[in-house]
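1. no letters, just coordinates:
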């Protein structure tokens, strides 16, 4: 696993994009602070620029470094979640502007997956995570189902957990700074 983290890290630090196993499914990722790399993911997926992508962080400390405010309720939701849970927050900071939605929000998930957690910890920045499919196509259940255009369009394909079967997508909850909560996907 460490050798794959080293190779992925080298690619991410040079502004590249990777195909990697996340805590939910195979994803396309890059350094969430690198706008050019984020643009490349939008282009590769043929995804409209106004359709948001998720960022992954490895712990609550990193989460707080990329938001003006983390609503207290978010900590409780994440602490007790029994499956991967993505929270949409207001007022993100220090990430590429093209990741921030028109309403000045950003979806972030604190990962519990060992591979992702270690990769993010060593990158010392959030990692973009978007499903490894062309926009509008179904999320592939297995690595072998990923469209060849995606595999060939990234700078590095992680050779770890390729037999992993796609789990359900994460829950998505929007928690506004004023305490308003909206379940987007359960």
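-> That came in fine, so what should we check first? Given the structure is predicted, the values throughout are model-derived calculations rather than measurements.
2. okay, CA-based contacts and neighbour counts for the rest of this
-> OK.
3. thought residue 44 was touching residue 150?
-> Yes. Between residue 44 and residue 150 there is a contact under C-alpha atoms under 8 Å: 6.7 Å.
4. below is an additional structure, to be compared with the one above:
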């Protein structure tokens, strides 16, 4: 499936201007914004009706970027990222250089190195992390594919990505684990 350059460019401009995008990821369709922009993150909380005490995850395209957004990255993190076959979100303590309202109350952040053609290109060009939260109103089930996304979300975001709209998703979220600085692993969602 070809990625339309104009689709990437419009998503990129929306992110740069502090807007919200609706986009496909390596798991489910997500609502995204610049993860370093507090005002943009706030728009997602409002759109979803999400409790502000709940953090969201961010996507990066390469594990070389991890040190820019978390202070304590155990060596095992790189092995987990390299060898996992399914999408994996790792929660790191002591996050940095991200919007404060995206972090958990303890200062941690969930980060996933994304393996998805559209996301990888968008992230490479944007050069910052992008928020990824399920494209649903808080409390509703996550959409399996684009057709399952509530119209109110499609109408409220600033740009809807064309890539992947016709594909059927599996509606499966990533595995989430917490990795403390010593390397101890705790599964939060399997």
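-> Cool, got the structure. A quick note: this is a predicted structure, and the numbers were derived from the prediction, not measured.
5. let me see the TM-score of these two.
-> Overlay of the two chains. TM-score (TM-score structural alignment, normalised by the length of the first structure): 0.97; 186 aligned residues with a C-alpha RMSD of 0.8 Å.
6. which neighbours do residue 44 and residue 150 of the first structure have in common?
-> The contact sets of residue 44 of the first structure and residue 150 overlap at residue 134 (C-alpha atoms under 8 Å, 6 or more residues apart in numbering).
7. trace residue 100 of the first structure over to the second structure, please.
-> Alignment note (TM-score structural alignment): residue 100 of the first structure maps to residue 103 of the second structure.
8. OK, contacts around residue 106 of the first structure?
-> Residue 106 of the first structure touches 52-55, 88-92, 99-100, counting by C-alpha under 8 Å, 6+ apart.
9. ok, it to residue 50 of the first structure distance?
-> Using C-alpha to C-alpha, to the nearest Å, residue 106 of the first structure is found at 12 Å from residue 50 of the first structure.
10. cool, residue 110 of the first structure as well?
-> Distance from residue 110 of the first structure to residue 50 of the first structure, counting by C-alpha to C-alpha: 23 Å.
11. just the element for the residue nearest in space to the middle of the second structure, please.
-> Most central in the second structure under C-alpha atoms, centre = their mean is residue 132, positioned 2.3 Å from the mean C-alpha point. Using DSSP states H and E, residue 132 of the second structure falls within strand 130-134.
12. superposed on the first structure, what's the mean shift for that strand?
-> In the superposition with the first structure, the average deviation recorded for strand 130-134 of the second structure is 0.3 Å (mean C-alpha distance after the TM-score superposition for the first structure).
13. the match of residue 100 of the first structure touches residue 69, doesn't it?
-> No. Here residue 103 of the second structure does not reach residue 69: they are 11.1 Å apart, not a contact under C-alpha under 8 Å.
14. no further queries at this time; thank you.
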